[in-house]
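[1] only the shape, not the letters, is given here:
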């Protein structure tokens, strides 16, 4: 069941992922933030957003928080580690951060042992 959830998340990302430059031209700052968050990336700085265009920081942050909440679901952390995806600490400060990190590490250890 977990694998199905991870696959659904990946397919969703692939299906709706436009390039960041294209999204910036459209003014889709919330979507840029969401994509960064759901991929487990650390948030972009204000200056990094400004390099893309006239950024709306509030919209970016709203999208990022929504995306990072989905990424940091500890029920999927094992699969993320097992897939070989690095974890950069993007979930720190969230309620299930420790559980996420432990489950990711368990998956990462199994991935690394093959």
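    Received, thanks. What you see is a predicted model, and the numbers here were worked out from it, not measured in a lab.

[2] going forward, measure contacts and count neighbours with C-alpha atoms only.
    Will do.

[3] count of neighbours near residue 95?
    By other Cα atoms under 10 Å, the residues close to residue 95 number 10.

[4] check it against this one:
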């Protein structure tokens, strides 16, 4: 269910749509909306978008109910598992929504570990790209000195990849 909500919100963000339609504004269970927003790590300030969109149709969101739901939802989001997931996807901004929540220390620990895992994976991918580029140059060059230098660079990158693969395997063990 949370995945569906996340995908819906992602689509809305991508296409620049209003946060809520007229019908949604009129029938919204604001506590449930807040719960869903909190559970996916959306900032509480998102309520301002609802206020703006719903004002166009004469509806005022129930801020107290929204906050009550959001408070419950954000507790579901600010967990070690979600910290790890957000980090491994490179989303460091999740730190801000959990900062004042109980369990923040554990969330941020796993967020940081996940971000390190993400950066290591990015470096592995960048090195793979560079190795393909160097191999292509090696395949086309005819000069012995250039070939020697390219082989040396490839060997250095191969050692670096070995080190990074070991590191990422160790980092993977940090997952909650």
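    Looks like it arrived, so ask away. Not measured: the values here are computed from a predicted model.

[5] overlay them and tell me the TM-score.
    Here the superposed chains carry a TM-score of 0.73, computed using TM-score structural alignment, normalised by the length of structure 1; 103 aligned residues with a Cα RMSD of 2.3 Å.

[6] aligned partner of residue 61 of structure 1 in structure 2?
    Counting by TM-score structural alignment, residue 61 of structure 1 corresponds to residue 67 in structure 2.

[7] wait, what's in contact with the closest residue to its match other than its chain neighbours?
    The spatially closest residue to residue 67 of structure 2, leaving aside those adjacent along the chain, is residue 34, at 6.2 Å (Cα to Cα, 6 or more residues apart in numbering). Residues in contact with residue 34 of structure 2 (Cα atoms under 8 Å, 6 or more residues apart in numbering) are 44, 65-71, 73.

[8] for the match of residue 61 of structure 1, what is the enclosing helix or strand?
    Following DSSP states H and E, one finds residue 67 of structure 2 within helix 63-77.

[9] list of residues touching that helix?
    The contact list for helix 63-77 of structure 2 (Cα under 8 Å, 6+ apart) reads 30-41, 44, 47, 97-98, 101-102.

[10] go with 7 Å
    Helix 63-77 of structure 2 is contacted by residues 30-41, 44 when judged by Cα atoms under 7 Å, 6 or more residues apart in numbering.

[11] could you give me the buried positions within it?
    The neighbour-count check on helix 63-77 of structure 2 (16 or more other Cα atoms under 10 Å) flags 63, 65-67, 69-77 as buried.

[12] what's the following helix or strand after it?
    Heading C-terminal from helix 63-77 of structure 2 (DSSP H and E), you reach helix 80-88.
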